[in-house]
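Student: I would like the atomic coordinates for the input below:
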Amino acid sequence: MITTTATRLGTPAPSGAQYIRMTSFDDERSSSDFPRSRSQSLSVQKSALDTTRRLSVSAAAGNEKPPAATRSRSSTYGRNSRSTQSFSHHEEHHTGFFLFNLILMLYDEYKAACRDGNLLVGIRVGYRPSLRKFRHLTGFAKANVALCTFVFLLVLYIIPVHLFFKLAIATALITVCTVPVLSQFFFYAMPVLAWVFFFFSASKFPQAWRPPISVKVLPAMENILYGDNLSNILAAYHNTFLDLLAWLPYGIVHFAGPFVVAALIWLFGPPTALRYFSWSFGYMNLLGVVMQQLAPAAPPWYKNLYGLAAANYGMSGSPGGLARIDKLFGFDMYTSTFSNSPIIFGALPSLHSACSTMSALWLSYLFPKFKICFIGYVCWLWWSTMYLTHHYFFDLTTGTAMAISFFYMVKLTYLPVRDPRCWCRFDYTEIKQYNLQDNDPLSDQANDDSGDVLEATVPRVVV
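Tutor: Below you'll find the model as predicted:
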């Protein structure tokens, strides 16, 4: 029997159709896998009974045997309205705009979680500054705060602005980290903010602090490891189609992608997952910028323009192949930006490669069914960076290695285990973390019955 889904913004489903919950694009659950930790309310039970009776009458009119159980389509889309009957064949029929329906579904899940008193998914709305968060920090969190504070103070020291503006910046940082309605997001985003501050102030570092620029090491590494300059090979032939194909991941998706990934993690990942994305993404980029400052290296476009001549910090940057995009569209999108970039000689490591790999790893964590698509995106971006003469292949592999290292650092320590039965963050009632000791094949407890995860219910409000 074909089943059909009605939507909040669409037309009613056909008469006699079986109602099921409209799922997300990566809902791997069968109906028998739905968690049932929430107590079912009387109103939902009544709605399920009414729906079953109505469908039974419709099925009887068509001389069909009514189903033994159905999924009710009540005013909420939460787990309260999900039955445990499996249906082997069904087709989802969306009659409304998917994004609007998705927003409504998420809102209904949030309301259901609030009614059930689920403190894991609560959102604080206080506006009075508070230092309570800092009184109960772990040693790891204290080290995080200390390192980010050091970076902020260093940036405020070197940037050439009036003392009044420095105090205003410091006040803003303190405000977003102490006001509850803001700190629940910005406190854990401090590594990202530290990286952004450090990157845009990189050109303001005193000349005496800067090491000499390498123009020969990366071309030599490219020839030793791969036998030739792969960037020059890929960039030897170009046309408008290839330019646009390279521009999309390098010039568009790269800048908007992290915001989209962060939103998806917050909505569809376990509670507390977003803070570890911020940690891994922020410190990966911060370390990358530090490496670029300590060991500056010229990208492929420099060799194409100047050969192996010595470079200096007074030189302007180059957009490489992106100059053809500016010429194609008739206005300056990248020429001025790359010519006046805070870091001109930052080829190693490639943060474009690092960011794309980190995004692919986190999206694979959320939506494992589409892992091959995320891997394909990383390969696409690798090709585009070399085609546009912005990085050598050695730079790309180094950036990817950094991303993998930081991702698994958080995955094997603090990152919650994703529950495939939970559709969004509002469905989680407990947090599970990996237990490295139980997963260690050399441990004496490897064959213990304690399980492969450590369960911990968190009875407090988290983000």
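Student: all contacts plus neighbour counts: C-alpha atoms, from now on.
Tutor: Will do.
Student: Which stretches in the stretch 351-463 of the chain count as helices?
Tutor: Using DSSP state H, counting those that start in this stretch, the helices of the stretch 351-463 of the chain run over 351-366, 371-387, 393-411, 436-439.
Student: Spatially, and excluding backbone neighbours, which residue is closest to the residue nearest to the spatial centre of the chain.
Tutor: Central residue of the chain (CA atoms, centre = their mean): Val261, 3.0 Å from the mean position. Closest residue in space to Val261, ignoring its immediate chain neighbours: Ser359 at 6.5 Å, by CA to CA, 6 or more residues apart in numbering.
Student: so how many other residues sit close to the one you found?
Tutor: Ser359 has 25 neighbours, counted by other CA atoms under 10 Å.
Student: before we move on, what about the one 5 residues further on?
Tutor: Neighbouring residues of Ser364 were enumerated by other CA under 10 Å; the total is 17.
Student: list the contacts for it?
Tutor: Contact analysis of Ser364 by CA atoms under 8 Å, 6 or more residues apart in numbering lists 370-371, 374.
Student: Can you tell me how far Gln184 is from Asn239?
Tutor: According to CA to CA, to the nearest Å, Gln184 and Asn239 sit 47 Å apart.
Student: out of those two, which sits in the more crowded spot?
Tutor: Gln184 (21 against 9).
Student: what's the spacing between the helix or strand where that one lies and its chain's center?
Tutor: Per DSSP states H and E, Gln184 falls inside helix 180-186. Computed by CA atoms, centre = their mean, to the nearest Å, the chain-centroid distance of helix 180-186 equals 18 Å.
Student: which residues sit against that helix?
Tutor: Contacts of helix 180-186 (CA under 8 Å, 6+ apart): 123-130, 176-177, 275, 462-463.
Student: On the C-terminal side of that helix, identify the next helix or strand.
Tutor: The helix or strand immediately downstream of helix 180-186 is helix 190-200, counting by DSSP H and E.
Student: Next, the structure of the following sequence, for comparison with the previous one:
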Amino acid sequence: MNEGLSLPRKAINIKDVLIITGISIGYILLSIWLVGFKSDQLVLVGIFNSLYYLSNITRKFILGFSIFIVYWILFDYMKAFPNYQFNEVHIQSLYELEKKLFGIDFNQLKLTPNEYWKLNSNAFLDVLTGFFYLMWVPVPLAFATYLFFRNKRQFIYFSLTFVWVNLLGFVVYYVFPAAPPWYVQEHGFDFIAKTPGNTAGLIRFDHFFNTTLFQGIYSKGSNVFAAMPSLHSSYPVIVLFYGLRSKLGAVNIFFFIVMIGIWFAAVYTSHHYVLDVLAGITCAVTGIFSFSKLIQLKQIERFCEAFIKKIS
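Tutor: Below you'll find the predicted structure:
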């Protein structure tokens, strides 16, 4: 169904300006208090305000994508509340379980899949997995943009499902803090609080292209000990599900390939265990199923209808 972009019923008034300004200032102040000042915060506020005031279409667009902005803010604020302060971090137990379930015999040793691929990496896979890992942001956002212009209802459902799956994943992060494979490779089984992020196997992509792309990304990580579930592995599942619902045909083949590629890249680059990937898939399936039940609630249904009306 193609839902057009009708003009808003009324122009921006002083109340709208005060609300947007108040939210912008409040966000900056709260961010400074929780995680300290970063230029990214000003960029986010600048983009939101620019698109909100630029035109009718851009206003509706940024209001729709505010769902993703809320997710990003919550993810950023996790830095203020490290999950290792609330529960024990699982390091050795997760490593040993991974080796027991998915261990690979190599040169008379039993290795985890991460260890095996670290010893058997090659330039082709380094580049391929790097490109796949870069897709976890642009593919969902590009698909969301397509839905925004083609089907507002599916856009809202997709966006809310995306955030809902993340919230479920965040809960697991705090209930079950887990170290990624690269942590064991770098630090062994000892817990070291405030360990900085690490590009792990993705550093080979950076070296191949003589760039610091992934180094820049992972230097801003919210929490090293949030490896399970792999939400990187959750996102392409959500995209493929809504792609199939939208009957996108051959595009869904691309979504499927990206999904498999991200799953493999997560393990190949030592950012996640196979167990983390499986947990991410489970989180996505659980989120998709539970959201389909949530939207049957009157309150959620009314919220969705109001949101659709707001951005239509």
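Student: Let me see the TM-score of these two.
Tutor: Once superposed, chain against chain, the TM-score is 0.73 (TM-score structural alignment, normalised by the length of the second structure); 276 aligned residues with a CA RMSD of 3.9 Å.
Student: Just the ones of the contacts of helix 180-186 of the first structure in helices?
Tutor: 176-177, 275 (DSSP state H).
Student: Among those residues, which one lies nearest to Ser353 of the first structure?
Tutor: When those are compared for distance to Ser353 of the first structure (CA to CA), Arg275 wins out at 21.7 Å.
Student: what lines up against that closest one once you look at the second structure?
Tutor: Alignment note: Arg275 of the first structure maps to Ile156 in the second structure; criterion TM-score structural alignment.
Student: picking up where we left off before, what lines up with the residue nearest to Val261 of the first structure in the second structure?
Tutor: Using TM-score structural alignment, the equivalent of Ser359 of the first structure in the second structure is Val239.
Student: ranges for the helices of the stretch 51-200 of the second structure?
Tutor: For the stretch 51-200 of the second structure, the helices defined by DSSP H, counting those that start in this stretch occupy 56-64, 66-77, 92-102, 113-119, 123-134, 138-150, 152-175, 181-187.
Student: Turn the ones you listed into JSON lines, columns for distance to Asp276 of the second structure.
Tutor: Output for those, formatted as JSON lines (distance: least, CA to CA, whole Å):
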{"stretch": "helix 56-64", "distance to Asp276 of the second structure": "31"}
{"stretch": "helix 66-77", "distance to Asp276 of the second structure": "18"}
{"stretch": "helix 92-102", "distance to Asp276 of the second structure": "9"}
{"stretch": "helix 113-119", "distance to Asp276 of the second structure": "12"}
{"stretch": "helix 123-134", "distance to Asp276 of the second structure": "15"}
{"stretch": "helix 138-150", "distance to Asp276 of the second structure": "20"}
{"stretch": "helix 152-175", "distance to Asp276 of the second structure": "11"}
{"stretch": "helix 181-187", "distance to Asp276 of the second structure": "10"}
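Student: Of the ones you listed, which is nearest Leu34 of the second structure?
Tutor: With CA to CA as the criterion, Leu34 of the second structure lies closest to helix 66-77 of those, at 6.9 Å.
Student: quick one: that closest one to helix 152-175, angle?
Tutor: Per axes from the mean of the first three to the mean of the last three CA atoms, to 10 degrees, the angle that helix 66-77 of the second structure makes with helix 152-175 is 10 degrees.
Student: my read: Ala279 of the second structure touches Ser230, true?
Tutor: Yes. With contact defined as CA atoms under 8 Å, Ala279 of the second structure reaches Ser230; the gap is 6.7 Å.
Student: Show me which of those two is the more surrounded one.
Tutor: Counted by other CA under 10 Å, Ala279 of the second structure and Ser230 do not tie: Ser230 has more neighbours, with 28 against 21.
Student: Now which residue in the first structure aligns to that one?
Tutor: Per TM-score structural alignment, Ser230 of the second structure is aligned with Ser350.
Student: For its match, give me its contacts.
Tutor: By CA under 8 Å, 6+ apart, the contact list for Ser350 of the first structure reads 288, 391, 395-396, 398-399.
Student: Against Tyr313 of the first structure, how distant is it?
Tutor: For Ser350 of the first structure, the distance to Tyr313 of the first structure equals 19 Å [CA to CA].
Student: Give the equivalent position in the second structure for His254 of the first structure.
Tutor: Per TM-score structural alignment, His254 of the first structure is aligned with Trp136.
Student: Now for its match, how many residues are close by?
Tutor: Neighbours of Trp136 of the second structure (other CA under 10 Å): 19.
Student: same question, the one 10 residues further on
Tutor: Residue crowding around Tyr146 of the second structure was assessed by other CA under 10 Å; the count is 13.
Student: Trace it over to the first structure, please.
Tutor: Tyr146 of the second structure maps onto Leu264 in the first structure, by TM-score structural alignment.
Student: Please verify my assumption that Ile288 of the second structure contacts Thr161.
Tutor: Yes. With contact defined as CA under 8 Å, Ile288 of the second structure counts as touching Thr161 (6.2 Å).
Student: which residues do those two both contact?
Tutor: Contact criterion CA under 8 Å, 6+ apart; residues shared by Ile288 of the second structure and Thr161: Ile238.
Student: Could you dump the contacts of Ser350 of the first structure into CSV and include distance to Trp209 of the first structure?
Tutor: What follows is the contacts of Ser350 of the first structure, written out as CSV (distance: CA to CA, whole Å):
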residue, distance to Trp209 of the first structure
Gly288, 17
His391, 25
Asp395, 24
Leu396, 27
Thr398, 24
Gly399, 24
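Student: Of those residues, which is the most crowded?
Tutor: Within the contacts of Ser350 of the first structure, most neighbours by other CA under 10 Å means His391, with 29 neighbours.
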